[in-house]
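> With the sequence up front, the predicted model follows.
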Amino acid sequence: MANIEVLNSRFSLYDKMYSHELREHSFADWPFRAECSCTPDKMAKAGFVHCPSENEPDVVCCFFCLIELEGWEPDDDPWTEHKKRSPNCGFLTMKKDFTELTVAEFFSMEKERLKIYLVKGRHVERDTNQSRSHGKCTSTPNHTYTTALLSHVCVCMASTTPAACTGNWTPAVSHNPRWFPK
């Protein structure tokens, strides 16, 4: 994963990618087509979204676990590669189609996806800080995550019911100046 901005962008865009059709549309410029194991349809069914760069035309990212894979060969099986690189991905263990999930199941999946995002974000920020300080771990005052968002995340993750997390939060709401500094 390149940087925190890429991670943030992917996380916010990929919430719509539970849909196989939307994932498959991302493979419009995919270099592997017929006669390959890693066709756009198979890649999308395995949870991948195509996110090429100028130098890497075959980069994909799982919309759920955010694992990024590149260097695909025509005979690579997307499910096998996904399981090998990210065996605990919640998408891989999902037994139903997205359209068959209950609200509670969807909420649970999104909660897991959010946990993965937060962990990956911490790792990206830590790695960035360490490279800036030449191996010395330092903290930065410019945290990418806003306190308002993190407070909302904590409330949603602590909850056991979908009703507690409405998804509607505004950074302007300041119930506690300690957690919402102006």
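Everything's here; your move. Numbering: from 1, shown residues only.
> can we go C-alpha only for contacts and neighbour counts from here?
Noted.
> Can you give me the distance of L7 to E21?
L7 is 22 Å from E21, where distance means Cα to Cα, to the nearest Å.
> S131: neighbouring residues, count only.
By the criterion of other Cα atoms under 10 Å, S131 has 13 neighbours.
> hang on, it is in a helix, isn't it?
Yes: assignment of S131 by DSSP: H, G, I helix; E, B strand; the rest coil places it within a helix.
> More neighbours: L7 and E21, which one.
Between L7 and E21, L7 has the larger neighbour count (other Cα under 10 Å), namely 18 against 12.
> put this beside the first:
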Amino acid sequence: MPSLDKTNSSNISTGLEKLETLLKTLKLFEEDRVKTFEDWSFSEDEKCSISEMAKAGFCFTGDMSKDDDSATCFVCGKVLDGWENTDDPWIEHQKHSANCQFVKMRRSEDELTVEEFLDLFKHISRQYLTNQYKKKEAVFIEVVQNIREIIKNQQF
């Protein structure tokens, strides 16, 4: 019987580690989104600060060495760029993606219930799967077009 407890404990630990890794990957927590903004050009005393960007659900996905200040919502996947120091990330998010579940909630993560976190997780998962499907579909369409072209160019 003791080995069963050890096994269960090990399985729980492994499951929790996997969950933590998944949550960090999905940027569900604000602190993980903040970490993506290493090279952000605006200071904390400006409206478009790192902390405000993360609170509004954005992760930095650009490349500042190429003057690309793109930021992507961790829930809806909306990408915005061309940020100015006076931009309010919440207002910009609302303006460009009003149907985003995170925008609709418009609350800090410490105000969200477990049920609301699970709802966000559901939306993130749906968005992720949709994006993966679109990528696979694009590859499939390209392969089909190439095959059609090969068949069309064959002489019988």
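That came through, no problem. Nothing here was measured: the structure is a model prediction, and the numbers come from that model.
> Next, the contact list for the residue nearest to the spatial centre of structure 2, please.
Centroid-nearest residue in structure 2: F74, 2.8 Å away (criterion: Cα atoms, centre = their mean). F74 of structure 2 is in contact with L26, K27, L28, G57, F58, C59, I124, counting by Cα atoms under 8 Å, 6 or more residues apart in numbering.
> what do we get in structure 1 for it?
The equivalent of F74 of structure 2 in structure 1 is F63 (alignment by TM-score structural alignment).
> That match and S26 of structure 1, how far apart?
Counting by Cα to Cα - F63 of structure 1 and S26 of structure 1 are separated by 12 Å.
> Touching both of those two, which residues are there?
By Cα under 8 Å, 6+ apart, the residues touching both F63 of structure 1 and S26 are V49.
> all helices of structure 2, in order?
Taking DSSP state H as the criterion, structure 2 contains helices spanning 2-26, 30-34, 50-55, 89-96, 101-105, 114-153.
> Any idea which of those helices gets closest to V79 of structure 2?
Proximity to V79 of structure 2 (Cα to Cα) singles out helix 89-96 among these, at 9.2 Å.
> so what secondary structure elements neighbour the closest one?
In terms of contacts (3 or more Cα pairs under 8 Å, 6 or more residues apart in numbering; DSSP states H and E), helix 89-96 of structure 2 is packed against helix 50-55, helix 101-105.
> which residue numbers in structure 1 go with the longest one?
This points to helix 50-55 of structure 2. Alignment of helix 50-55 of structure 2 against structure 1: residues 40-45, by TM-score structural alignment.
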